[in-house]
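[1] model the structure of this input:
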Amino acid sequence: MENTALQSQLLEQPCLNVTSEIGRLRSVLLHRPGRELENLIPELLEKLLFDDIPYLEMAQQEHDFFANVLKSQNVEVLYLEKLAAEALTDAKVKATFVQQFIEEAAVASESVKVALADYFYSLDTPDMIDKMMAGVRKEELTIYKGESLCDQINNAYPFLCDPMPNLYFTRDPFATIGSGITLNHMRTQTRNRETIFAKLIFEHHPKFKDNVIPFWFNREETTSLEGGDELVLSDKVLAIGISQRTDSASVEKVCRRLFEANSSFKTVLAFHIPSSRAFMHLDTVFTMVDYDKFTIHSAIEQPLTVYEMTKAADSKNGLKIKIEKQDMKLADILEKHLGRKVTLIRCGNGDRIDASREQWNDGANTLAIAPGEVVVYSRNHVTNQILESYGLKLHVIPSSELSRGRGGPRCMSMPLYRDNLEK
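    Okay, here's the model as predicted:
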């Protein structure tokens, strides 16, 4: 009886709440770039999903500037690495986590697995988390002998455990939708390892473990889903991109679970966008900045293939999803589902050269901290001037190094709590 009452109370006051892209931001998860960036080398850039090598010291300064902007607006800033370390207070949980991490690091040699485990256990927990994220070079393990055939064949490879340089894009491993999350199965092995930190935090951190948190998707799924493709347009409408990184089957799974739970979301819009590096996620081509305004890359203004998913009227034999294919312009789609006239603000002012250049540097990827108030990269000056001309308040952050990872302010942040919008 007491447990039922507790669960009811927790559901009434959720620790997570995101019912829009623009509600006043109250709590956000970041990851300060670490030594993983200094383990990027040219020959591994493609494997590790980078186009260039950021300068760590400057990237950290830029990221600290970003975090301080959020703090100055009374946003609670939480750090992935700190929460993960705080979640490892139980010896059994820590042992399970270390084993899982090593297995998912695709370490083939049994001797290396043992050596890595011993190495991780020799470190304080915060240092262990940092080292897992940074990657382990061969010369760091003095106890590693490399005696097996597997070790000797792979002797030229510089790492025993690969770095995780994409971690500062906290948007992708999971996404907050309503009072629940999608704990994502990411497209590549390089990034899928990132999601074990989120799993650890939500299952074992004191801030979250005793709360009732619905999982709309889980990392054990066989199809891929990434947070950059998930946009909460309102408390009733969710948009998910079918993209280079997200499968259509994943979209349908999320939709079904939201409907089965009788959540506030009544419509899921599946946007079929081009599968390319430049259009990696839905939020690289448009983001919401105000009740009626969006930043967009003009390349998606032509009619889009969008699948509107709602509950079927007749669901006597279990939940059925009604799927309607629509070929509409982006503005028409948004106006239909938001019930208001919308303005699309073109990245680079729609100029062929400026738009292409600034979209590459995530000019359309903004983070709203309140309606009409957004964080943007300084380098996208053409887009920024246009945004200001529409009356938006900008918080401009330096971005010469952070942008080298091909992600903007939205990519670098995972909102945990936003105020609901006034009706």
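[2] make it CA atoms for all contacts and neighbour counts henceforth
    Fine.
[3] A175 sits in which helix or strand?
    strand 174-177 (DSSP states H and E).
[4] for that strand, packing partners?
    If you count contacts as 3 or more Cα pairs under 8 Å, 6 or more residues apart in numbering; DSSP states H and E, strand 174-177 packs onto strand 180-183, strand 414-418.
[5] would you mind finding the most buried of those strands?
    The highest mean neighbour count among the helices and strands packed on strand 174-177, using mean count of other Cα atoms under 10 Å, belongs to strand 414-418: a mean of 25.
[6] want to put them side by side, so please do this one too:
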Amino acid sequence: MSNRVSIFSEIGILEKVIIHSPGFEVEEMTPKTAAQVLYNDILPLPVIAEDHRELKEILKLVTKVYEVRELLRDVLENNAVKNEFIETIIRFFPILKRRREEFHVMTPEELSYGVIVGIKEKKDSLTRFLSENIFSLPPLPNLYFMRDSAIVVGDKVITGSMANKVRIMEAIIATFIYRYHPQFKSEGFILDGTEEGQEALVTVEGGDLLVLKDNVLAIGISERTTSQSIDLIINNLCRGITEPFYVFAVVLPNERATIHLDMVFTMVDKDRCVIHEPYILGNGRLPVVRITLEPNGKKTFDYMDNLIVGLKTVGLDLKPVICGGDNPLYQEREQWLSGTNFFAFEPGKFIGYDCNVKTLESLAKEGYTVKHAREFLSGQSKIEEHKKLVIGIDGAELARGGGGVRCMTMPAKRKPVKW
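    Here you go, the predicted model:
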């Protein structure tokens, strides 16, 4: 087992997490170009940067926090790795062939920065001068949603075969970190979304994958993650198991509010999850298939009544807390603002947006202390003083980007849970 990466649950004590503090790449969006990079609207950088800083400071109180750009810079210090990185970029963006030499003379600091904020087109011909294209390599305003580009499963990694190719650079960055960084090198890849020859139908993003226990995964079938990618994942998982392994495939509607499974379900404690009730338990509950993988390679597929019932069949008995409380109006509003999208840093202690008031009230009724991040950052309160805790961060503007705290974090190592 790798001592560098290890994830066997959603809730184990967090030891390493990768984030990206949003920067100038966000300000490259305009109202006209926002939709091209999967946003509904432009975001004010000073506000989201400050709100994200609050998240980073809270995480630093409980674990080791790494910035993705710094990790990429580290791996690019190796010239052979840097050369491979440049050739991988050119494979996905052939227009950059003519600028290969420029990339080679860039320092690791310059190259790691450039691939994030974008590399502008050179207007060195009439055609390029007349072109409306600003960038040869587009900026990555989605990068602060670190979850999507890769996920650690056990001691191996799945890197995203991104549904929208404007995000493929994010997956390339994650792949190079998990392949080459001495502190994050994994034991291999269950699926590498940047591999040459990857089928067009094989798309997967980390927001759809939840590692619930060492032998239980939940995966959303969504506009971002296909059933074909799940087939590939389970076929690769079968090769390394010595006991039954369970995958729950949840079929999500093709809607903006449900781009990933973690927008309707997250696990926050040994016996608690937060759900969007209409889609998990209500009349509109989503189809769920339990896939049982045997060490001999046999696979069986069974429909479950719902995800909660299905998880109970494999020994994971979770009591759901309803996003938005009992009122359907607030359920819909708070789900839209990532009200189910919590990130646990140990069992029963987790972080979410403070704007989802009704959801926080529901958690308080279940015995969780609800406090704003400022209370801990100021020293007014201490995290270790609380057994069951929800930390709220300012996130109304961050939520407009289309995700929550789980979306913005890429956990790389957790301690095993004592079930």
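[7] could you dump the helices and strands packed on strand 174-177 of structure 1 to TSV with distance to F197 of structure 1?
    TSV is the format used below for those (distance: least, Cα to Cα, whole Å):
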stretch	distance to F197 of structure 1
strand 180-183	10
strand 414-418	14
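[8] out of the ones you listed, nearest to T343 of structure 1?
    Set against T343 of structure 1 and scored by Cα to Cα, those come closest in strand 414-418, at 23.1 Å.
[9] ranges for the strands of the stretch 301-423 of structure 1?
    304-311, 321-328, 343-346, 367-370, 373-377, 393-397, 414-418 (DSSP state E, counting those that start in this stretch).
[10] what span of structure 2 lines up against the strand holding A175 of structure 1?
    With TM-score structural alignment applied, strand 174-177 of structure 1 matches the range 150-153 in structure 2.
[11] just to revisit the earlier point, F66 of structure 1 is nearest to which of the strands of the stretch 301-423 of structure 1?
    strand 393-397 (6.1 Å).
[12] what about L217 of structure 2, which helix or strand?
    Using DSSP H and E, L217 of structure 2 falls in strand 216-221.
[13] show me what that strand is packed against.
    strand 209-213, strand 245-251.
[14] in a markdown table: the ones you listed, plus distance to L318 of structure 2 and mean neighbour count.
    Shown next, in a markdown table, are those (distance: least, Cα to Cα, whole Å; neighbours: other Cα atoms under 10 Å):
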| stretch | distance to L318 of structure 2 | mean neighbour count |
| --- | --- | --- |
| strand 209-213 | 11 | 24 |
| strand 245-251 | 15 | 23 |
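[15] Throw these into JSON lines and include distance to L55 of structure 2, thanks.
    What follows is those, written out as JSON lines (distance: least, Cα to Cα, whole Å):
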{"stretch": "strand 209-213", "distance to L55 of structure 2": "21"}
{"stretch": "strand 245-251", "distance to L55 of structure 2": "29"}
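[16] ok, K97 of structure 2 to I86 of structure 2 distance?
    10 Å (Cα to Cα, to the nearest Å).
[17] these two - which one has more neighbours?
    I86 (18 against 14; other Cα atoms under 10 Å).
[18] hang on, V216 of structure 2 packs against A249?
    No: in this structure, V216 of structure 2 is not within contact of A249 by Cα atoms under 8 Å, at 11.1 Å.
[19] quick one on the thing from earlier: the strand holding L217 of structure 2 vs structure 1, average distance?
    Once the two are superposed, strand 216-221 of structure 2 sits an average of 0.8 Å from its aligned residues in structure 1 (mean Cα distance after the TM-score superposition for structure 1).
[20] which elements pack onto the following helix or strand past that strand?
    Note on strand 216-221 of structure 2: by DSSP H and E, the next helix or strand toward the C-terminus is helix 227-238. With contacts defined as 3+ Cα pairs under 8 Å, 6+ apart, the packing partners of helix 227-238 of structure 2 are strand 189-192.
[21] give me the mean distance between the strand it packs on and structure 1.
    Its matched residues in structure 1 lie on average 1.1 Å from strand 189-192 of structure 2 after superposition (mean Cα distance after the TM-score superposition for structure 1).
[22] chain center to that strand: distance?
    From the chain centre to the centre of strand 189-192 of structure 2 is a distance of 16 Å (Cα atoms, centre = their mean, to the nearest Å).
[23] matching residues in structure 1 for that strand?
    Taking TM-score structural alignment as the measure, structure 1 aligns residues 215-218 with strand 189-192 of structure 2.
[24] same check on stretch 264-274 of structure 2?
    So stretch 264-274 of structure 2 sits over residues 285-295 in structure 1, by TM-score structural alignment.
[25] about what we covered before: quick check: the strand holding L217 of structure 2 aligns to which part of structure 1?
    Going by TM-score structural alignment: strand 216-221 of structure 2 matches residues 237-242.
[26] name the residue most distant from the centre of structure 1?
    Using Cα atoms, centre = their mean, the residue of structure 1 lying farthest from its centre is E147. It sits 39.6 Å away.
[27] name the SS class of that residue, please.
    Using DSSP: H, G, I helix; E, B strand; the rest coil, the three-state assignment for E147 of structure 1 comes out as coil.
[28] I'd like the distance between it and K199 of structure 1.
    Applying Cα to Cα to E147 of structure 1 and K199 of structure 1 gives a distance of 35 Å.
[29] skip the chain neighbours and tell me the closest residue to K122 of structure 2.
    R128 (7.2 Å; Cα to Cα, 6 or more residues apart in numbering).
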